[in-house]
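Novice: Give me a model of this one.
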Amino acid sequence: MAEVVRARVDAWTWAVRLFPTRSAAGAACRAGHVRINGERAKPATLVVPGDEVQVRGGERERLVVVQRLLVKRVSAEVARACYLDRSPAPLPREHVAMAGQRDRGAGRPTKRERRDIDRLRGR
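Specialist: Okay, the predicted model is just below:
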């Protein structure tokens, strides 16, 4: 286990298994899906213990507090010890809005249907 004094946010989020690859972590930073202490983070932004890292993407939003710094990917058990998870609990399946399924053979959605779908998805 490689413990360091400072670490890049893309390397740290990958090392503690918040992202499957380091390139995915960097892409999420560039897209604005990673915030440190409420501020948008670039991939090279340094994290220190005590920083609050917010990650959007995937099934839910993750909110973690940095406990220890890593730059090398470690096992899941060791990774969980490196941050304090303050993520909100995921919604129960009953409360999650079901995405509408189109009938087989119905073709592509019309412009109006596309707008309704986008509105449902929150875009």
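Novice: switch to C-alpha atoms for all contacts and neighbour counts from now on
Specialist: OK.
Novice: As a check, name the ranges of all helices in this protein.
Specialist: 9-15, 22-30, 76-80, 111-120 (DSSP state H).
Novice: Which among those is found nearest to Leu70?
Specialist: helix 9-15 (5.7 Å; Cα to Cα).
Novice: Which elements pack onto the closest one?
Specialist: Using 3 or more Cα pairs under 8 Å, 6 or more residues apart in numbering; DSSP states H and E as the contact test, the elements touching helix 9-15 are helix 22-30.
Novice: Run through the strands of the chain in chain order.
Specialist: When secondary structure is read from DSSP state E, the chain shows strands at 7-8, 34-36, 39-40, 46-47, 52-55, 62-66, 83-85.
Novice: Pipe the helices of the chain into a markdown table and attach distance to Pro43 and mean neighbour count per row.
Specialist: Formatted as a markdown table, the entries for the helices of the chain read as follows, by distance: least, Cα to Cα, whole Å; neighbours: other Cα atoms under 10 Å:
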| stretch | distance to Pro43 | mean neighbour count |
| --- | --- | --- |
| helix 9-15 | 5 | 26 |
| helix 22-30 | 5 | 19 |
| helix 76-80 | 19 | 13 |
| helix 111-120 | 29 | 12 |
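Novice: I'd like the structure of this one too, to check against the first:
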Amino acid sequence: MRLDRFLWFARIVKTRAIAQGMAASGHLRIDGRAVDKPAALVRIGSVVAFATPSGRVRALRVAMLPQRRGPPEEGRACYDDLLENARSERASVDAADARA
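Specialist: Here you go, the predicted structure:
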């Protein structure tokens, strides 16, 4: 699936034009390699990394390829947020250490 369509279908960005701009800017990475075109292919298992306008870094593993731009829950099911999972695991370990 094209990168710009995946970002839009999975509801990571609001419009496909924004997704195309992100890809064309060269600030996106797929499996560690820089991408400079919206038509770059994304597959199940690919890791897409980018910085948000707020400066936060996101790393997403593609879990499934969406067939349409559906409701937000359907979009979130298409990827696993790798950094968010790491943050929540670190917080639970820190909480357990604080109790000990």
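Novice: on that earlier part again, out of the helices of structure 1, nearest to Val53 of structure 1?
Specialist: helix 9-15 (8.7 Å).
Novice: Would you check the span in structure 2 matched by the closest one?
Specialist: Residues 3-9 of structure 2 are where helix 9-15 of structure 1 lands when matched by TM-score structural alignment.
Novice: Need the helices of structure 1 in CSV (columns: distance to Gly50 of structure 1).
Specialist: Converted to CSV, the helices of structure 1 look like this (distance: least, Cα to Cα, whole Å):
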stretch, distance to Gly50 of structure 1
helix 9-15, 13
helix 22-30, 19
helix 76-80, 15
helix 111-120, 37
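Novice: quick one: which of the ones you listed is nearest Lys42 of structure 1?
Specialist: From these, taking Cα to Cα, the stretch that ends up closest is helix 22-30, at 5.3 Å.
Novice: average distance between that closest one and structure 2?
Specialist: Once the two are superposed, helix 22-30 of structure 1 sits an average of 0.5 Å from its aligned residues in structure 2 (mean Cα distance after the TM-score superposition for structure 1).
Novice: Outside of that helix itself, list whatever touches it.
Specialist: Contact with helix 22-30 of structure 1 is made by Asp10, Ala11, Thr13, Trp14, Phe19, Val34, Arg35, Arg40, Ala41, Lys42, Pro43, as judged by Cα atoms under 8 Å, 6 or more residues apart in numbering.
Novice: So which residue is smack in the middle of structure 2?
Specialist: Centrality entry for structure 2: nearest residue to the mean C-alpha point is Leu60, 3.5 Å, by Cα atoms, centre = their mean.
Novice: Quick one: map it onto structure 1.
Specialist: Applying TM-score structural alignment, one finds that Leu60 of structure 2 aligns to Val64 in structure 1.
Novice: Identify the residue spatially nearest to its match, adjacent ones excluded.
Specialist: In this structure, Val64 of structure 1 finds its nearest non-sequential neighbour in Asp85, 4.5 Å apart by Cα to Cα, 6 or more residues apart in numbering.
Novice: All good on my end, thank you.
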